[in-house]
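Participant: Predicted structure and sequence below. I'll ask about it afterward.
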Amino acid sequence: MTQSPATPLPAPKERRRLREGRSLTQAEVATRLGVSRSTVRSWESGRSAPRGRMREAYTRLLMSDPSAARPEVTAPQEDVTPELVGAGTGGETPAGTGKKGSARVGRRPGRNRAEGRLAAGVPTEEWLVEDAHAGLSEPSLTPAQAFDALYAFCAPALVRQTYLLTGRRELARESVERAFQQAWYRWPEVAVDRDPAGWVRATAYEYALSPWHRLRPRYRHPEAPPAGAADRALLDVLLELPPVYRRTLLLFDGVGLGLPETAAETEASTPAAANRVLHAREAVAERLPELASPEDLHRRLTELASAERLRAAKPRTVRWHGERRAQQWTRAAIAFTVLLIGVTVLTLGTAPDHYEEPLAPPETIHGLPPKAAPGPLSAAELKLRARLRSQEMHGPERLIPESR
């Protein structure tokens, strides 16, 4: 479903001849498709071949008319086709979106051209270089327009992919919206990325597979399964796979990424990604033998994602919620900083400003007689007091009272 039968891929030697006939270098082809020069060299030598929508874009580039100065670019609108691979590799063009998926607009050629490049995954700085060489006078896309074009191209298919990854409809929509909100918050970084669609897809997958969702009350209970028995069986098999195997299988057999791109997005080596794909295919084929072929598996994944009526929010709504969330986080950070400063000032005002030596611990003294408690005199003490009172006073005159 990712390649049109009307545009077959030429032979390796024919690819080089077609490229040279269009006066293109390998570096220029790599730049237009968003891949490396070594990848184009491998395609022309026959060591490898593009897959998925990258194959379609490469074939169109080679088979296009070399006399055409600038082919007209279609501006992607709201994607309503049930394609699973709508948010594929960054070097892909939004081909196969159907009659309602694109519309030709002739009044603003500069905007159509920029939107087509964004949907094709061409980096933003390359738009500026190309427009500077062409001497264009049309105004470029604003950040909001570029974001809306990326959202319209990627969001519908990305919601379906995330649903296959999690099995939850609401979580799929929430993950895609959060990913695009982060993309809008970090738009200066995303706009110059070589693969903005891949950036958003990786962010959505990471959020969807977060283990913290199981602690949320709304996600403790399973959602209603698909209506068809075959769809339920396939979804159950996918959800039984480990998350990293499920993600690798979806990227390779569902989206149609190449093995190196799949390994890079899952942060694994190429052999590790290949082993994950093989083990995931074996697990699916063991439960569903009719899906042992990768082509059949890709077709069934697309049909399963298309069977659910999953709609993404409007790009303007996503941008508004993203800006509001950023404002809330900014206000929370400011409030926390003010609170921290207040606590610090209070601590400095009430804390002692000089050192006070602590008191020594008490020690017990031994050998002293116990202190006598007051009480009645004993017989010996009474006798001593009577004898002292009966004797005359002897001492200095100033101390002896005189009798009068």
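Facilitator: On my side now, so go ahead.
Participant: CA only for contacts and neighbour counts going forward, please
Facilitator: Will do.
Participant: show me where the stretch 101-250 of the chain has strands.
Facilitator: Taking DSSP state E, counting those that start in this stretch to define them, one finds strands in the stretch 101-250 of the chain at 102-103.
Participant: could you pull out the helices for it?
Facilitator: Counting by DSSP state H, counting those that start in this stretch, the stretch 101-250 of the chain forms helices over residues 109-120, 124-134, 143-166, 169-185, 187-191, 196-208, 229-240, 243-249, given from the N-terminal end onward.
Participant: Now do the helices in the stretch 251-400 of the chain.
Facilitator: Taking DSSP H, counting those that start in this stretch, the helices of the stretch 251-400 of the chain run over residues 259-265, 270-287, 294-307, 315-350, 379-390.
Participant: now these as JSON lines including distance to R201 and mean neighbour count?
Facilitator: Converted to JSON lines, those look like this (distance: least, C-alpha to C-alpha, whole Å; neighbours: other C-alpha atoms under 10 Å):
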{"stretch": "helix 259-265", "distance to R201": "9", "mean neighbour count": "18"}
{"stretch": "helix 270-287", "distance to R201": "18", "mean neighbour count": "17"}
{"stretch": "helix 294-307", "distance to R201": "16", "mean neighbour count": "18"}
{"stretch": "helix 315-350", "distance to R201": "16", "mean neighbour count": "13"}
{"stretch": "helix 379-390", "distance to R201": "104", "mean neighbour count": "10"}
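Participant: also this one, for the comparison:
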Amino acid sequence: MPRRETTRHERARREMTGSEQAAAAFDDLHTRHAAALMRQTYLLTGRPWLARRAVQQGFRRAWQHWPQVAVDPDPAGWVRAAAYEYALTPWHRLCPGLRTARKPKRFHETGEPADRALLAALLRLPAPYRRALLLHDGVGLGLYETAAEIEASTPAAAGRLTHARERLAERLPELGLDGHPPVRQGEILRDRLTALTAAQQVTPTAAERVRSDAERSDLRTTRAAVGLAGGFALVAVVMMLVTPDHYTPPPDRPLATAPHAVVPRTGHRGAEVRKQGNAAVRKRLREARLAPDVR
């Protein structure tokens, strides 16, 4: 009986087209990881609506690049990196309605004061420190995987993680991080962050809607590219019609001629004229030397 059910399942799977298999794989990935990613992104931003939008954008990009994501060793990590990048984009700070909160303006009334204090301390950390701490101590990635995801060297990732833990220990002494080795500090923070994310009630966007939004976005991008190319082609055609197809030389203009130079006469009389001129010049020079004002 189990073999017959397996055979039916395999037969139904074979009957699915390639697009249907891709959609089913994407929906399965969304179902397993969307809620957890929303909780993590909320700790990263402090805004529930921004966390929802970032995760939706991450899965939308994953569907747009599904052939690449499908063969990735960690598809969930691919989506997580895309969602984190969107959530920490600097342009969110330019608009008052899109700014990343530094204080937890929204938190469930059922949340404990200690959880609210931990969330506030997390949001006061610089974004690179907060991301490294969340990936290593919250998600549970190794130091090498954390460095690869934040696109930093392993020593740089270790430095950010150490500084983040030190600042949390200073602001929240009740965490009990002081006096413990790094491994124990990671265990304490992992337990607290896990409890903090579990307290968040999230409702991810349906996978079908994410896929349809991604497809509409691709269609709009394609139409814009086609329209832009058509506009350039129209401009080129108009320029070809307006521009003459042959070269027309400019009208001929009379050339400007220089005035005839007066050539001094040569011969005996010309020599006399030059001699008289030289004598007059020498006379003026002697008078200038004898003038009282010059002396």
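Facilitator: Thanks, I have the structure now. What you are looking at is a predicted structure, and each value in this text was computed from that prediction instead of being measured.
Participant: how about a markdown table for the helices of the stretch 251-400 of structure 1, with distance to L165 of structure 1 added?
Facilitator: What follows is these, written out as a markdown table (distance: least, C-alpha to C-alpha, whole Å):
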| stretch | distance to L165 of structure 1 |
| --- | --- |
| helix 259-265 | 15 |
| helix 270-287 | 13 |
| helix 294-307 | 10 |
| helix 315-350 | 22 |
| helix 379-390 | 103 |
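Participant: for the helices of the stretch 101-250 of structure 1, which one sits closest to A360 of structure 1?
Facilitator: Taking C-alpha to C-alpha as the criterion, A360 of structure 1 comes closest to helix 196-208 out of the helices of the stretch 101-250 of structure 1, the separation being 59.3 Å.
Participant: Summarise which helices and strands that closest one is packed against.
Facilitator: helix 143-166, helix 169-185 (3 or more C-alpha pairs under 8 Å, 6 or more residues apart in numbering; DSSP states H and E).
Participant: at 10 Å instead, please
Facilitator: Other elements packing on helix 196-208 of structure 1 under the criterion 3 or more C-alpha pairs under 10 Å, 6 or more residues apart in numbering; DSSP states H and E are helix 109-120, helix 143-166, helix 169-185, helix 187-191, helix 259-265.
Participant: Of the ones you listed, give the one that comes closest to F252 of structure 1.
Facilitator: Proximity to F252 of structure 1 (C-alpha to C-alpha) singles out helix 259-265 among those, at 6.4 Å.
Participant: any idea how far R311 of structure 1 is from P225 of structure 1?
Facilitator: In this view, R311 of structure 1 and P225 of structure 1 are 18 Å apart by C-alpha to C-alpha, to the nearest Å.
Participant: Just give the closest residue to the spatially most central residue of structure 1, not the sequence neighbours.
Facilitator: When C-alpha atoms, centre = their mean is applied to structure 1, the residue found nearest the centroid is T203 (2.8 Å). The spatial neighbour of T203 of structure 1 that comes closest, neighbours along the chain excluded (C-alpha to C-alpha, 6 or more residues apart in numbering), is A179 at 5.3 Å.
Participant: what's the matching residue for the one you found over in structure 2?
Facilitator: With TM-score structural alignment as the criterion, A179 of structure 1 lines up with G58 in structure 2.
Participant: Now distance to A332 of structure 1 too, for the helices of the stretch 101-250 of structure 1, in TSV please.
Facilitator: TSV is the format used below for the helices of the stretch 101-250 of structure 1 (distance: least, C-alpha to C-alpha, whole Å):
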stretch	distance to A332 of structure 1
helix 109-120	34
helix 124-134	33
helix 143-166	26
helix 169-185	17
helix 187-191	22
helix 196-208	22
helix 229-240	37
helix 243-249	33
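Participant: looking at these, which is closest to E44 of structure 1?
Facilitator: Sorting the helices of the stretch 101-250 of structure 1 by C-alpha to C-alpha, the top spot, which is the nearest, belongs to helix 109-120 at 21.7 Å.
Participant: what's the closest one packed up against?
Facilitator: For helix 109-120 of structure 1, the packing partners by 3+ C-alpha pairs under 10 Å, 6+ apart come out as helix 26-33, strand 75-76, helix 124-134, helix 143-166, helix 196-208.
Participant: Tell me which of the ones you listed lies nearest to L249 of structure 1.
Facilitator: Each of those was scored for nearness to L249 of structure 1 using C-alpha to C-alpha, and the closest is helix 143-166 (9.8 Å).
Participant: one step back: distance of the aligned residue in structure 2 for the residue nearest to the centre of structure 1 relative to I150 of structure 2?
Facilitator: In structure 2, the residue paired with T203 of structure 1 according to TM-score structural alignment is A82. Separation of A82 of structure 2 from I150 of structure 2 (C-alpha to C-alpha): 11 Å.
Participant: Many thanks, have a good one.
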